[in-house]
Structure formats: structure tokens, C-alpha cells
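> Got a predicted structure here, sequence first:
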Amino acid sequence: MKKLLILTDFSANAAHAEAAALRLSACLSTDVILYHTFTYIPMVLGNMEGPLITADMLFQDSLEQLKKEAHRLNKLGAQIEGCQTHIDCKTGDGSLAENVRDLTSDGEVHMVVMGGRTGGALDHLLTGSDTAAVIRRSHKPVWVIPGAADWDLPKKVVFATDFSFIDMPAVDFLLDLAKNLHFELEIVHVLRSGEVVTEIGSEIAFRKFLVHRGLTYIQVFGEAVHLALQQYCTEHQADLLALSHQHHSFLSSLFGHSESKAAIAQRRLAVIVFPPDYN
């Protein structure tokens, strides 16, 4: 059975994302891996007095906190119709991003879910935080849920594309997800005002790909990509924004401006990002 990997640091934002992921797991009929990583730095105490904190002590403390979170989620799951989610607790030390890479490498994990800062998922994602590192290293899509976001299931999802071939498996993933979550999927491409397109081969190939799946895309025009997409998501009441993280990040071109991050945070918009290694 496929599983959702839920990352937690035991904060309020993480607890919010856990609750959303639990409802998601009920709709997808998946189990859950609740995961926490800790950092162990060996210390030489010298003449200092006091107990020595060992890696084993940190491991046990992390596991106990995870079991408490799992107990809370099990109580919440009892209130969700049809929820039969089994929660497996796992903990580890070292780099969160590298640990997530290992956990998502064997095909068991379907998707990674994590919380975002109070300022919004995109703000959290673009600050050089663990979130950005997790997205770069994960093999599976990462769903970032800001603390202010509703944990209801999305009704409308907007996927932003630049017609790259690596967006194609992301669209297929979202179509499969929509079968269970019953959301409306819209594909959007933003063209800057006055921009002249000289190479249309990728657009034609992407259009054919969409047609075979009964989809089309919406061309949005604007002075700046980030502002045009921001306005589109607001006007069309999108609950979730999806996009691919590319080598020359389309993400940065869309959200490289503080006003965009602030506006989307106000919309309480969650984000799914497809990592570089996703295919």
C-alpha cells in the first residue's frame, strides 16, 4: 500500500499539516509514516558537570513525541468518516532532506506532506529553509500546507507550466489525485505582455499531451509572471497551486518577489511542488 510521508517538528504548523494529511490519507486509502528528524552533535564535556545527552536518548525522546502525535491523530481519525489510516512512527538524525530522499526512494511513499510557516507556504519554501532542501532532494511530490490554510480538501487546483516535458508526469499525477479527491484541475501558462515566442515546438507537444487527456490550458497575459498568476489564483479561488521545480527554477521566476509571496499567503494557498528527480 502506498503511504503518505508526514514530516513533523511538533510545532503548531506541523500539527495543522498532519490533520490535513490524515484527511487526505482517508480519501486516498493510504497509510501514513509520521517522521521526525533530530540533530545529534557529540560533545566533550571535560570538567563540566551534568548528564551527557546521547544519540540514543534523543532517539527515544523523538519516538515518544511521535507516539503522542500518532495518538492524537488516531483520535482525530475516529471522527473522519471512512478513515482507517494506520500510522507508523519513524525517527532519524542528520539531514532532513537526505533522510527524506532515502525514505522516498523505494516506491512506498506516494507523497510528502509538511507544514509551512505562519507567513505562508511559499514564504517558507523560498527562504532557504528545510522545505526548499526537502523539495530538491525528494523523489516524490511535496505538499506544503501553511498554518493559515484550511485543511479541507482542495476544490480547485491550478498547475502552472512553461510547457517543459518534465511537467507531463506532474499533470498525470494530479489527474490520478483528482480521481479520489474530486477537484477541478486547471493548467495555466503565463505569457508576459510584449513577450515574443519564437520556439513553439514545446508548446505544440505539450498541447497534444493535454488533448490526449481531455485537457487544455489557459493562456494568461500579464506584465509580470508572478503577478498574473497571483491574480489568476485569487480571482478563480484556487485552493492549491502546483508546479515543477526545475533546474532553472520556474518557481523563482514566479515567486521571486515579496509582494507575490505575501498575497498568496493571504489567500492561504497550499502548494504542491514536483521535485527535480520526479518522473
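Noted; the coordinates are in hand.
> CA atoms for contacts and neighbours, from now on please.
Will do.
> Okay, Cys27 and Leu45: tell me how far apart.
51 Å (CA to CA, to the nearest Å).
> I am assuming Leu122 contacts Ala265, so please confirm or correct that.
Yes: using CA atoms under 8 Å, Leu122 is in contact with Ala265, at 7.2 Å.
> With neighbour numbers in mind, choose between the two.
Between Leu122 and Ala265, counting by other CA atoms under 10 Å, Leu122 is the more crowded of the two (26 against 22).
> Quick check: next helix or strand after the helix or strand where Ala170 lies?
Element membership for Ala170, per DSSP states H and E: helix 168-181. Counting by DSSP H and E, the next helix or strand C-terminal to helix 168-181 is strand 184-192.
> hmm, who's touching the helix or strand just after that next one?
On the C-terminal side of strand 184-192, the nearest following helix or strand under DSSP H and E is helix 201-211. With contacts defined as CA atoms under 8 Å, 6 or more residues apart in numbering, helix 201-211 is touched by Phe163, Ser164, Phe165, Met168, Thr216, Tyr217.
> dropping in the other structure now:
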Amino acid sequence: MKKILVLTDLSDNAAHAAKTAMNLAAKLNCEVLLYHAMTSIPIVPNYAGGAFVTETVSIFAEESNEKLKLLADELQAGSTMGVQITIKNGEGGLGENVKELIRDNDIELIVMGAPAGGVWDHLLTGSETRAVIRNTDRPVLFIPAERDTKSLLRLVLATDYNETDLCALRYLSKWVADYHCLLDIVHIQVGDDAALWRPEQKQVFEIYLTGLNYAGICCHDLRGNDPLSRLNRFCEDKKVDVLAMVNYHNDFFSKLLGTSQTFKALHHLQLPILVFPANFCDETICPM
């Protein structure tokens, strides 16, 4: 059965994200896998206290398991949806561990909690966060610490009509079909991208949407000198629940958000962000 992978550092913010994952799991008919990566303990070669180090690792693993069990119990107690939860921990960085977890499990989606500083700070500066995005081909949902996520029914896909964006659109259209979300596709242009955009790219999207014939999906073009500020206003006016985008390459977030007051404007919204990795393919998750 498909699973939603919840990466948790066992903080309150991560527990908040896990509650969101439970709601999504019920709607998507998935199980939840809670995973905690323990901090690696460096071992000096020929260290005489090797047995002590091994014992310490074991203690950390037991403590991690106990906390994961408590979190799982709390999630089950607070839910009437009957979602099955499994727990797992491991040692080392999240990036490589995520690759292994995807290989061994049928992962639909990855969920992470963002620290109190905000989702955008987390995306731009969090080394573990960027490592997860680089090492997965699954969408990653980042949940702000102070955001009420009981309802995730109003979605926005920010796009430049890239081919990978069409994969993201096909994936999100299944959310629209399965639990009646509203999806706005918003075309934004950053810097010199306007000169590179071709109308036929948009036509591919329009043909796909015509075939769907879903009333809950609409397209918009945001143009002007500051399209990202307009995206901010659009999300605010529409009371958007989730902003989705594709990470085309390693510097995408810096390129998109690293200018003027736009970062501060989007930061203020504190929206959950759904990131599709550059190598995302919806057919990997949802075979046609």
C-alpha cells in the first residue's frame, strides 16, 4: 500500500506536520511512515572505547523509537480515520536515507515540518531540506509551524509551462478529482525568462486541461514588473492553502525568491509549500 513518508526531528513543528500527513493519508488512501534520522556519532579509529560508542548508539536508537511510538499513539488517538502508522529510525543524513526509504517503500509523498522561522527560510537555507529535494523523485510538502492545515483544498501551481510542470499538473489533477480541490495554475515569469517562453508550451497545458473537463481548475497569467508580488496577492486574495512549484535546478528557490521585497511578501503568507523535484514523474507514483 502507498505511504506518506513523514520526516520528523521529533519537535512540536514536526508533530504538527505529521497531523497534516494523517489527514492527507486518509484522503489519498495511504499509510503513514514516521521516520527519524538520528545524529551520527563519529568513531575514531582504534578508539579504546568502541564498546561505549556502540552502547551509546543503542541508547539513542531506543530513545528515538520510544519518542516515535509516543508520536504515533498521539496521532492515532487524535484521528478517527483509521490510518495505519509505522515507525522507523536510522543514522546519518536525510538525503541518502530518503533514497533508501523510497527504494524499500511505496512512497506517495514526503511531508516535513518547517521551523518557526518560516517555510521559505527552511527552503533557502536548510541543508537537510535541500538534500531531501535533491535525493528524491517524490513531491515534498513543507508545513509551516503556525499554519492551520485542517483544510488543504485550495491549491496553486506556479509554472512557466515547463515539461516537468505538466507532470506536476497531472499529479495535482488527481487530488482535484479524488477530493474536490480547487486548483489555480499561475504562470509567472522571472527575470529574462519572458524572452524564452513559447506560447506552444501553454497550449500543451490547455489541451490537457480541456481533456480533463474539470470545473475546479483555472489558468492565470501574472505579468508585469513584479510578478512574484502579484503571486503573493493572488494567494492572499484566493485564500490559498498550498503553493506548489517545481525545483527545476539547484538554484531555483534563490532565483525565484532572492530579490527585493518578494521574499518577505511570500514569507508573510506562511503557506505550505509543495515542491516537485526536477526529476519528478507522476507515472512513477500514479501509473496511467
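Thanks, I have the structure now. Keep in mind the model is a prediction, meaning the values are calculated, not measured.
> So after superposing, what's the score?
The TM-score (TM-score structural alignment, normalised by the length of structure 1) is 0.88; 274 aligned residues with a CA RMSD of 2.6 Å.
> So which of Cys27 and Leu45 of structure 1 has more stuff around it?
Cys27 (19 against 10).
> In structure 2, what residue corresponds to the more buried one?
Matched by TM-score structural alignment, Cys27 of structure 1 corresponds to Lys27 in structure 2.
> who's in contact with that match?
By CA under 8 Å, 6+ apart, the residues touching Lys27 of structure 2 are Asp178, Tyr179.
> one more time with 7 Å
Listed by CA atoms under 7 Å, 6 or more residues apart in numbering, the contact partners of Lys27 of structure 2 are Tyr179.
> What helix or strand is it located in?
helix 12-28.
> Give me the mean distance between the following helix or strand past that helix and structure 1.
The element immediately downstream of helix 12-28 of structure 2 (helix or strand, assigned by DSSP H and E) is strand 31-38. Once fitted to structure 1, strand 31-38 of structure 2 is off its aligned match by 0.5 Å on average (mean CA distance after the TM-score superposition for structure 1).
> just the angle between the helix or strand following strand 31-38 of structure 2 and strand 31-38, please?
Of the helices and strands lying after strand 31-38 of structure 2 in sequence (DSSP H and E), the nearest is helix 50-77. On the basis of axes from the mean of the first three to the mean of the last three CA atoms, to 10 degrees, helix 50-77 of structure 2 is oriented at 150 degrees to strand 31-38.
> Show me what counts as buried in helix 50-77 of structure 2.
Judged by neighbour count (16 or more other CA atoms under 10 Å), helix 50-77 of structure 2 contains these buried residues: Val53, Val57, Ala61, Ser64, Asn65, Leu68, Lys69, Leu71, Ala72, Leu75, Gln76.
> In structure 1, what range does the very next helix or strand once past it match?
Going down the chain from helix 50-77 of structure 2, the next helix or strand is strand 85-91, by DSSP H and E. The counterpart of strand 85-91 of structure 2 in structure 1, counting by TM-score structural alignment, spans residues 87-93.
> what about that stretch, how far off from structure 2?
Stretch 87-93 of structure 1 sits 0.5 Å off on average (mean CA distance after the TM-score superposition for structure 1).
> And that stretch, what's buried?
Quick answer for stretch 87-93 of structure 1 (16+ other CA under 10 Å): Ile87, Cys89, Lys90, Thr91, Gly92, Asp93.
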